[in-house]
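> dropping the sequence and predicted coords here.
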Amino acid sequence: MSRPAVVKALWGTAVLILVAGCSSGGTEDRSGTAPPTSSPPSASAPSSASSPASSPASSSVPAGGRATVSGTLTEGLKSPWGLAELPGGDLLVSSRDERTITRVDGRTGAKTSLGEVPGVVPGGEGGLMGLAVRDGWVYAYLTAESDNRIVRMRYGGGDGDRLGAPQPVLTGIPKGVVHNGGRIAFGPDRMLYAGTGETGRTGLAQDRESLGGKILRMTPEGRPAPGNPFAGSVVYSYGHRNVQGIAWDTEGRLWAAEFGQNTWDELNLVEAGKNYGWPEAEGQAGREGFVDPVAQWRTSEASPSGIAYAKGAIWMAGLRGERLWRVPLSGAEQSGNPEAFLTEEYGRLRTVLAGGGGRLWLVTSETDTRGTPGPGDDRILRLEVN
């Protein structure tokens, strides 16, 4: 896999092709589970949410359809995972394996280490993962000795400030070698949401008493949020395999990216109390009682990680797929076929974050033991969407 030594400006609709995963990452996040008990849709007879490989993108570029790399903000990051924006535009980035959080100047890319987060136990797909910022606190989703958990740390945000001691927000999320979830974000309702995985134990996804294989919704202090569908519970939706990206559109709807097993990766529109099928269904199965994804991809094209909403579309970073997907939306449905950008240009893509003015921040993921690191890896790219 080769990548440019200098940043290229790319735009337009990419030709969608099936590619094999890198030799070190061809089984991205798909081990440790049994096959689904229902047969996924056939690629030769795709449904309305078919794989992009069987539904080529239009040759025209609709409004909001161009993604142009305008520069590299910073490089030399090790196993970067979570990304959050501070008031004023600087960024915080977590290192999954190094257990550290780094502040990155949003204009110059200068890096300032804020130190290690105590209690993080990296291993497999676990470690220091998602980040969120709210009201002088930095929230982190991390793997500890006995569980996955969410903590928060005081941070003033000024030069010379350091993170305070971590305070537990929510503990007891199941941990495993694989499928630890890890994405957190504050929604427009000011509640904290978290995407979790079923750790390879498929039954956890359908068990509403377990926090594994779920999307969780809680107050900033970790209590069940008002209006949650199951009384006294932080569980918001269930039947998920490994939620890796969450974002909201301008109408306040929640979207989530999810790893499938061997056939379909998913983009879901998430509603309170709904069952998203795993392990009984993978992809668009049309099964009563389960919610089908809005869009799906062959696993070699995606391994969807972080997502963001900008300019009328969901933007989804792909790990094994090594590309950035754009899914145009109209209401709760696609308004056009998904389009791919940056295919194999920067390797594995872990996190995408919406900034101001249509800007996207995009984090690569070549140093997480499954990539093929090159000079400068890993990096944060600056993209302009218009």
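The structure has been received and is ready for your questions.
> okay, CA-based contacts and neighbour counts for the rest of this
Will do.
> so residue 296 sits against residue 263, correct?
No: Residue 296 is not in contact with residue 263 according to Cα atoms under 8 Å; the separation is 9.4 Å.
> compare neighbour counts for the two and give me the winner.
For the pair residue 296 and residue 263, the greater number of neighbours falls to residue 296 (28 against 21), based on other Cα atoms under 10 Å.
> buried set for the helix or strand containing that one?
Element membership of residue 296 [criterion: DSSP states H and E] is strand 295-298. By neighbour count on 16 or more other Cα atoms under 10 Å, the buried set for strand 295-298 is 295, 296, 297, 298.
> what's that strand packed up against?
Secondary-structure packing of strand 295-298 (3 or more Cα pairs under 8 Å, 6 or more residues apart in numbering; DSSP states H and E): strand 264-270.
> could you say what helices and strands the strand it packs on packs with?
Under the contact definition 3+ Cα pairs under 8 Å, 6+ apart, strand 264-270 sits against strand 254-258, strand 295-298.
> including distance to residue 362, could those go into a markdown table?
A markdown table is the format used below for those (distance: least, Cα to Cα, whole Å):
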| stretch | distance to residue 362 |
| --- | --- |
| strand 254-258 | 16 |
| strand 295-298 | 20 |
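> now for these, which one comes closest to residue 120?
Closest approach to residue 120 among those is made by strand 254-258 (24.0 Å; Cα to Cα).
> what angle sits between the closest one and strand 264-270?
160 degrees (axes from the mean of the first three to the mean of the last three Cα atoms, to 10 degrees).
> check which helices and strands strand 254-258 is in contact with.
With contacts defined as 3+ Cα pairs under 8 Å, 6+ apart, the packing partners of strand 254-258 are strand 243-248, strand 264-270, strand 304-310.
> rerun at 6 Å
Using 3 or more Cα pairs under 6 Å, 6 or more residues apart in numbering; DSSP states H and E, the elements in contact with strand 254-258 are strand 243-248, strand 264-270.
> not counting its own residues, what contacts it?
The contact list for strand 254-258, computed with Cα atoms under 6 Å, 6 or more residues apart in numbering, reads 242-248, 266-270, 304.
> and these, which is closest to residue 142?
Using Cα to Cα, these come closest to residue 142 at residue 244, 13.7 Å.
> okay, now the one to match up with it:
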Amino acid sequence: MGPAANGTPAVRVAAVLGALVLVAGCGGQEGGTGGTEENGGGGYGSGSASATAVDPGEPEVVATGLEVPWGVAFLPDGSALVSQRDLAEIVRVSGDGAVTDVGTVEGVSPVGEGGLMGLALHPDFPDEPYLYAYHTSESDNRISRMEYDPGSGELGEAEVVLDGIPSSSHHDGGRIEFGPDGMLYVGTGDAGRSRLAQNIDSLAGKILRITPEGEPAPGNPFDNRVYSYGHRNVQGLAWDGEENLYATEFGADKLDEINLIEAGNNYGWPEVEGPGGGDEYVDPLVTWSPEEASPSGAAIAGGSLWVAALRGERLWEVPLTEDGLGEPVAHYQEEYGRLRTVATAPGGDGLWLTTSNLDALGNPVAEDDRILRVPLE
């Protein structure tokens, strides 16, 4: 693996079975206070784990001139549909960098951290020709689906399959992914109302599991759409080859998290941030200080869990081991600015990585926002 940037970060790593704890040295560089997100593919597109972690190569630019690219969903031909959060627009990005307008999603009302966010293609696409989008409306966060024809490039009318997810100018969640079971998993935020995270009748501060039609998935633990609860702001979802689900989550002023998600578990917010909440709550596998992380998108490829960091401005590599997760390693620190989404490229031999420098807290350069391709050597 490549070297950690500017020394070893302060992290806590625990094995999936709770057997391993590693603690490393001093913390990150960036100052500021916590409290918001910014402090801090088609099918089941997160990929699968291999036995040995691999080193990432030098990133190459795929596309430039985007505006807060948030969701990435790969099409069968290797191109990707990409959402632009504040424009409510979707573009198609090919491997050679060509960017084509697809359309505007109806009913999107961008505000603060909300707007047009996660994308996912139906697991049976193109036989089931649906593109799903998580977005903010004037009253809530919701999930819509639209027919999409790759041949014509036309985007159909939006059909709302789930609404009523609480929204705010911050903590809107937004990541959606189809799991290996064919169900749609949804990461939501607490919408700035932390007590909602502990209320299993609320859709806020949760990971939801729903059918492609938006109904509660069979076997859910509370006979509703809730799969897990006690979350502050879930931003990334990824499955390994054993079908373990990992989620990234923004903390407040103290600790950001990677959690192993299991049905019915309570992950503690707002009663506890990070580990140490007792038997009632599930401890995270990995924690960082917000200044070195603010973890957003997550993907699995090349034997590691990869996490894009916003405030931390780096790509975290967390090796998958026989005991769970190894010690995180930072790559590209402060080279590309804020990193929003990481997705496993078709074939699993690389990653697509989006910058988020045109949001409220970025420092954009002329080519921003960009999509980068990271080869896995």
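Right, received. Where do you want to start? Bear in mind that the values here come from a model prediction, so they are computed numbers and not experimental data.
> before we move on, back to that, any chance of the helices and strands packed on strand 254-258 of structure 1 in JSON lines with distance to residue 31 of structure 1 as columns?
Formatted as JSON lines, those follow (distance: least, Cα to Cα, whole Å):
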{"stretch": "strand 243-248", "distance to residue 31 of structure 1": "15"}
{"stretch": "strand 264-270", "distance to residue 31 of structure 1": "14"}
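> for residue 382 of structure 1, find the nearest of these.
Per Cα to Cα, nearest to residue 382 of structure 1 of these: strand 243-248, 18.8 Å.
> neighbours of the aligned partner of residue 330 of structure 1 in structure 2, just the number please.
Aligning on TM-score structural alignment places residue 330 of structure 1 opposite residue 321 in structure 2. Using other Cα under 10 Å, residue 321 of structure 2 has 18 neighbouring residues.
> still on that earlier bit, closest to residue 19 of structure 1 out of the helices and strands packed on strand 264-270 of structure 1?
Here strand 295-298 is closest among those (Cα to Cα), at 9.9 Å.
> shouldn't residue 291 of structure 2 be within a helix?
Yes: counting by DSSP: H, G, I helix; E, B strand; the rest coil, residue 291 of structure 2 is found in a helix.
> ok, now which ones touch the aligned residue in structure 1 for it?
Counting by TM-score structural alignment, residue 291 of structure 2 lines up with residue 300 in structure 1. Listed by Cα under 6 Å, 6+ apart, the contact set of residue 300 of structure 1 reads 20, 21, 321.
> now do the contacts for the first one.
Shown here is residue 20 of structure 1, whose contacts under the criterion Cα under 6 Å, 6+ apart are residue 300.
> now it: how far from residue 347 of structure 1?
13 Å (Cα to Cα, to the nearest Å).
> now do the same for residue 29 of structure 1: its match in structure 2.
Matched by TM-score structural alignment, residue 29 of structure 1 corresponds to residue 36 in structure 2.
> name the element that match belongs to?
Following DSSP H and E, one finds residue 36 of structure 2 outside all helices and strands.
> for it, which non-adjacent residue is closest in space?
In space, and not counting its chain neighbours, residue 36 of structure 2 is closest to residue 170: 6.1 Å by Cα to Cα, 6 or more residues apart in numbering.
> for residue 328 of structure 2, same thing?
With sequence-adjacent residues excluded and distances taken as Cα to Cα, 6+ apart, residue 328 of structure 2 is closest to residue 318, at 4.4 Å.
> for the one you found, give me its contacts.
Here residue 318 of structure 2 is in contact with 304, 305, 326, 328 (Cα under 6 Å, 6+ apart).
> which of these fall within strands?
304, 305 (DSSP state E).
> so which of the contacts of residue 318 of structure 2 persist in structure 1?
Retained in structure 1 by both residues aligned by TM-score structural alignment, their matches' Cα atoms under 6 Å are the following of those: 304, 305, 328.
> which one of the residues you listed is nearest to residue 157 of structure 2?
For those, the residue nearest residue 157 of structure 2 by Cα to Cα is residue 305; the value is 35.2 Å.
> re earlier: okay, the helices and strands packed on strand 254-258 of structure 1, which one's buried deepest?
Among those, ranked by average contacts under mean count of other Cα atoms under 10 Å, first place goes to strand 243-248 (a mean of 27).
> what range in structure 2 matches that one?
Per TM-score structural alignment, the counterpart of strand 243-248 of structure 1 in structure 2 is residues 234-239.
> please compute how far the matching stretch lies from its chain's middle.
5 Å (Cα atoms, centre = their mean, to the nearest Å).
> measure the residue in structure 1 sticking out farthest from the centre to residue 113 of structure 1 for me?
Most distant residue from the mean C-alpha position of structure 1: residue 160, 30.1 Å away (Cα atoms, centre = their mean). Residue 160 of structure 1 is 10 Å from residue 113 of structure 1, where distance means Cα to Cα.
> residue contacts, the residue mapped onto residue 151 of structure 1 from structure 2?
Matched by TM-score structural alignment, residue 151 of structure 1 corresponds to residue 144 in structure 2. Residue 144 of structure 2 makes contacts with 132, 133, 158, 159, 160, 161, as judged by Cα under 6 Å, 6+ apart.
> name the nearest of those residues relative to residue 223 of structure 2.
For the contacts of residue 144 of structure 2, the nearest to residue 223 of structure 2 is residue 161 (17.9 Å; Cα to Cα).
> what lines up with the closest one in structure 1?
Under the alignment (TM-score structural alignment), residue 161 of structure 2 pairs with residue 169 in structure 1.
> and for residue 133 of structure 2?
The alignment partner of residue 133 of structure 2 in structure 1, by TM-score structural alignment, is residue 140.
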